[in-house]
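Novice: the following comprises the amino acid sequence and a computationally predicted model.
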Amino acid sequence: MTPQSYVHLENGTVRIDVEREKRLQVPLHHLAGLVTFGNVMISPALMHRLGDEGKSLVLLDEHGRFKARLEGPVSGNILLRQAQHRAANDSKATLELARACVAGKLKNSRTILQRGARESADPDEAAPLTRAADNLAASLRAAAGATSLDELRGIEGEAARGYFAALNLVVKPQARQTFTLNGRTRRPPLDRFNALLSFLYALLMNDCRSALESVGLDPQLGYLHAVRPGRAALALDLQEEFRAFLADRLALTLINRGQLNADDFETREGGAVLLGDRGRRLVVAAWQERKKEEVTHPLLDAKMPIGLLPLVQARLLARAIRGDMPGYLPYLTK
């Protein structure tokens, strides 16, 4: 993340130099991939080695926005990708897969609001959180009965607006002056809360895309999100069930514990708000620690690190697309 740092290969290790001084050196086989933020230099030898070993190199700008991705030859199963395209051309299959994505998102978002209501010290704030959670339950029922993709997307969009409107009440009162969510804004985010969410969503997006590619699925061909050139629609689909559980919960933790403050953000001309250097470093470190925590997968009944969940769910999605499972089951939190 340090501007002008130089990442290169040295005897089977990845070495990072800043101003010609070594700052970090780790064995290449310990890394699943390399993600750089901003103006970081990477040696051609390291790029070739990453490609040879099937490890991805992801280039993000200094604020976490995706710029480019370098990876080796595609090794995806062509039969799985054919099944993925057949499902995309089948309106019924597309609707059911999209419905599963929406159900996962709404259920996990509802859990965030329910937890906030339980932990609230103010009954006048717990009540609207409970109502918002009940509204998400109603949206879940409506999504189950949606008969078209447009109807389903409309339900999801309305539910998301209600969820983000209630999320401010999960922030502790002493932090609300600094962190108030003025609706969901992006490209650019217009407040600190949105800037934090956008940064975390960018990290999550990269993990979801890598998970899909690792099981042989095409991240560009989605079901809930419309297919557009350059858009990783299926990665966005997979991301939905993890937004609240991984990104939103971590954002609330960082805010409520006072780990981030106003000085960790920058305001640009035009009103754009972005994480500053210290803020980015803190969030990335917290993100990596969060991914190390273990949870029990409700379907597999097995303990695993949170960071492994996108890969596990990508495998389940592949099985559902192949027809090895009756349908896709998103990851649901308690």
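Specialist: Right, received. Where do you want to start?
Novice: all contacts plus neighbour counts: C-alpha atoms, from now on.
Specialist: Noted.
Novice: can you pull out the strands in the stretch 151-300 of the chain?
Specialist: Ranges of strands in the stretch 151-300 of the chain, per DSSP state E, counting those that start in this stretch, are 265-267, 273-275, 294-297.
Novice: and the ones you listed as JSON lines, adding distance to Ala138 and mean neighbour count?
Specialist: Below are these laid out as JSON lines (distance: least, C-alpha to C-alpha, whole Å; neighbours: other C-alpha atoms under 10 Å):
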{"stretch": "strand 265-267", "distance to Ala138": "37", "mean neighbour count": "17"}
{"stretch": "strand 273-275", "distance to Ala138": "34", "mean neighbour count": "24"}
{"stretch": "strand 294-297", "distance to Ala138": "26", "mean neighbour count": "15"}
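Novice: looking at the ones you listed, spot the one closest to Leu57.
Specialist: strand 273-275 (22.5 Å; C-alpha to C-alpha).
Novice: quick one: contacts of that closest one?
Specialist: 63, 188-192, 195-196, 199, 264-268 (C-alpha atoms under 8 Å, 6 or more residues apart in numbering).
Novice: for comparison:
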Amino acid sequence: MRSLYISQQGCYVCLQQETILVKQTDKILGQVQLPLLEQILVFGKSQITTQVIRACLWRNIPIVYLSRMGYCYGRIIPIEQGYRQLSRYQQQLLAVERLVVARQIVQTKLKNSRVILQRQQRRQSSNLSAVAIQSLEHLIEKAAKADSIEQLMGFEGAAASQYFSALGECISNSEFIFTGRSRRPPGNQVNAMLSFGYQVLWNHLLALIELQGLDPYHACLHQSSERHAALASDLIEEFRAYLIDSLMLWLVNRRSMDAGNDFVHRDGGCYLNDSGRAKFLRAFVQRMEEEVQNDTGERRPKWDLLMQQVKAYKRFVYDPKQLYLPYQIR
């Protein structure tokens, strides 16, 4: 299964028998067979025919509309994805059950962040990274004993500050400077890549959550709102460092990204432009197609990790005694 990214502007998406075609004027930019398609993500201004929309609804293929910067405007999903069955179980989860899972999510996020810094520390030692690694270890222990969501979020925030300050030490390309995380808007090229990558990954998880019949607006760690699918924000935490932060470092340090030509500065922020988005998405897909060994010993693409974790959360909802265990980097 694959996702179709439409990142160039002015594209026309149509259906030819069982094949979706992405065109720009008379040129075919891409095509994918419907049976192989998992979801469509449209960045910016492109047109999708009614025939494509109807075919996707019939096959439970979500269509996600995003701004060129990665902000999600909304999704087209089949009417039967109403979350009625599982939502009742999610609402019945006890506060203590949600807290236990929230602890697991934060602990695993911090452990995965620590692994990223440890790997970089072995390549090039840094005092700042060494201090951050020690701080993360301390905060992991604190998170395990947190007695409220508010306390957990405080530990997570303190850990993020330490982690991102050290992440800049892992960048060897002098064209890119990173001293800390800034989101609204992204303050520089590194923050632009992180924000865009997190948004793409968040939307992938949201689609999988909906396909499994879970209510994305009932979560354990994050608070939901009318525009915030909190469960996607919960499940992305374990994958941020592993899938997006490491990809950003790889792209920057291998000089695959051009600090001058792949970004645009506007509205007080820095964002990926058309060429930058295309490069990032191409590298993201390539990274997600890499195979890793799962718990049963099988080698499966990294895409499968996302689905397995969503299914694991679904099992927890049905039977809270089966504690949800986030994915931890080996």
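Specialist: Ah, there it is. Quantities reported herein were computed from a predicted structural model and do not represent experimental measurements.
Novice: now what about the TM-score between them?
Specialist: Between these two chains, after superposing, the TM-score reads 0.94 (TM-score structural alignment, normalised by the length of the second structure); 323 aligned residues with a C-alpha RMSD of 1.5 Å.
Novice: hmm, back to that, mind putting the strands of the stretch 151-300 of the first structure into CSV with distance to Gly51 of the first structure?
Specialist: Formatted as CSV, the strands of the stretch 151-300 of the first structure follow (distance: least, C-alpha to C-alpha, whole Å):
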stretch, distance to Gly51 of the first structure
strand 265-267, 35
strand 273-275, 31
strand 294-297, 30
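Novice: would you indicate which residues of stretch 18-37 of the second structure are buried?
Specialist: Residues 19-24, 31-32, 34, 37 are the ones in stretch 18-37 of the second structure that count as buried (16 or more other C-alpha atoms under 10 Å).
Novice: start to end distance for it?
Specialist: End-to-end distance of stretch 18-37 of the second structure: 11 Å, with C-alpha to C-alpha, to the nearest Å as the criterion.
Novice: contacting residues for Gly74 of the second structure?
Specialist: 64-66.
Novice: with neighbour count and secondary structure added, can I get those in CSV?
Specialist: Putting these into CSV (neighbours: other C-alpha atoms under 10 Å; DSSP: H, G, I helix; E, B strand; the rest coil) gives the following:
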residue, neighbour count, secondary structure
Val64, 21, strand
Tyr65, 22, strand
Leu66, 21, strand
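Novice: any idea which of those is closest to Ile77 of the second structure?
Specialist: So of the contacts of Gly74 of the second structure, ranked by how close each gets to Ile77 of the second structure (C-alpha to C-alpha), first place is Val64, at 8.9 Å.
Novice: distance of that closest one relative to Gln31 of the second structure?
Specialist: Taken as C-alpha to C-alpha, the span from Val64 of the second structure to Gln31 of the second structure is 18 Å.
Novice: repeat that for Phe43 of the second structure.
Specialist: From Phe43 of the second structure to Gln31 of the second structure the distance is 17 Å (C-alpha to C-alpha).
Novice: for the second structure, which helix is longest?
Specialist: helix 95-123 (DSSP state H).
Novice: pick out the residue closest to the middle of the second structure.
Specialist: Residue closest to the average C-alpha location in the second structure (C-alpha atoms, centre = their mean): Leu201, at 2.2 Å.
Novice: any idea how far Val115 of the second structure is from that residue?
Specialist: The gap separating Leu201 of the second structure from Val115 of the second structure is 20 Å, by C-alpha to C-alpha.
Novice: ok, Gln199 of the second structure touching Gly70?
Specialist: Yes - at 5.9 Å, Gln199 of the second structure counts as touching Gly70 under the criterion of C-alpha atoms under 8 Å.
Novice: the two: who's more crowded?
Specialist: Per other C-alpha atoms under 10 Å, whichever of Gln199 of the second structure and Gly70 has more neighbours is Gly70, with 24 against 19.
Novice: counterpart of that one over in the first structure?
Specialist: Here Gly70 of the second structure is matched to Gly64 in the first structure, going by TM-score structural alignment.
Novice: now do Gln39 of the second structure
Specialist: Aligned partner of Gln39 of the second structure by TM-score structural alignment: Gly33.
Novice: thinking again about what came up before, nearest residue to the aligned partner of the residue nearest to the centre of the second structure in the first structure other than its sequence neighbours?
Specialist: In the first structure, Leu201 of the second structure lines up with Leu204, judged by TM-score structural alignment. Closest residue to Leu204 of the first structure apart from its sequence neighbours, by C-alpha to C-alpha, 6 or more residues apart in numbering: Gln239 at 6.9 Å.
Novice: the one you found pairs with which position in the second structure?
Specialist: Using TM-score structural alignment, Gln239 of the first structure pairs with Ile236 in the second structure.
Novice: please report the distance of that match from Lys145 of the second structure.
Specialist: Taking C-alpha to C-alpha, one finds Ile236 of the second structure at 22 Å from Lys145 of the second structure.
Novice: also Arg183 of the second structure?
Specialist: 29 Å.
Novice: please apply the same query to Gln85 of the second structure.
Specialist: 33 Å.
Novice: which parts of the stretch 1-150 of the second structure are strands?
Specialist: Going by DSSP E, counting those that start in this stretch, the stretch 1-150 of the second structure shows strands at 2-6, 12-16, 19-24, 27-33, 37-43, 47-48, 63-66, 72-76.
Novice: a markdown table for those, including distance to Gln286 of the second structure?
Specialist: Formatted as a markdown table, those follow (distance: least, C-alpha to C-alpha, whole Å):
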| stretch | distance to Gln286 of the second structure |
| --- | --- |
| strand 2-6 | 11 |
| strand 12-16 | 23 |
| strand 19-24 | 20 |
| strand 27-33 | 16 |
| strand 37-43 | 16 |
| strand 47-48 | 25 |
| strand 63-66 | 21 |
| strand 72-76 | 23 |
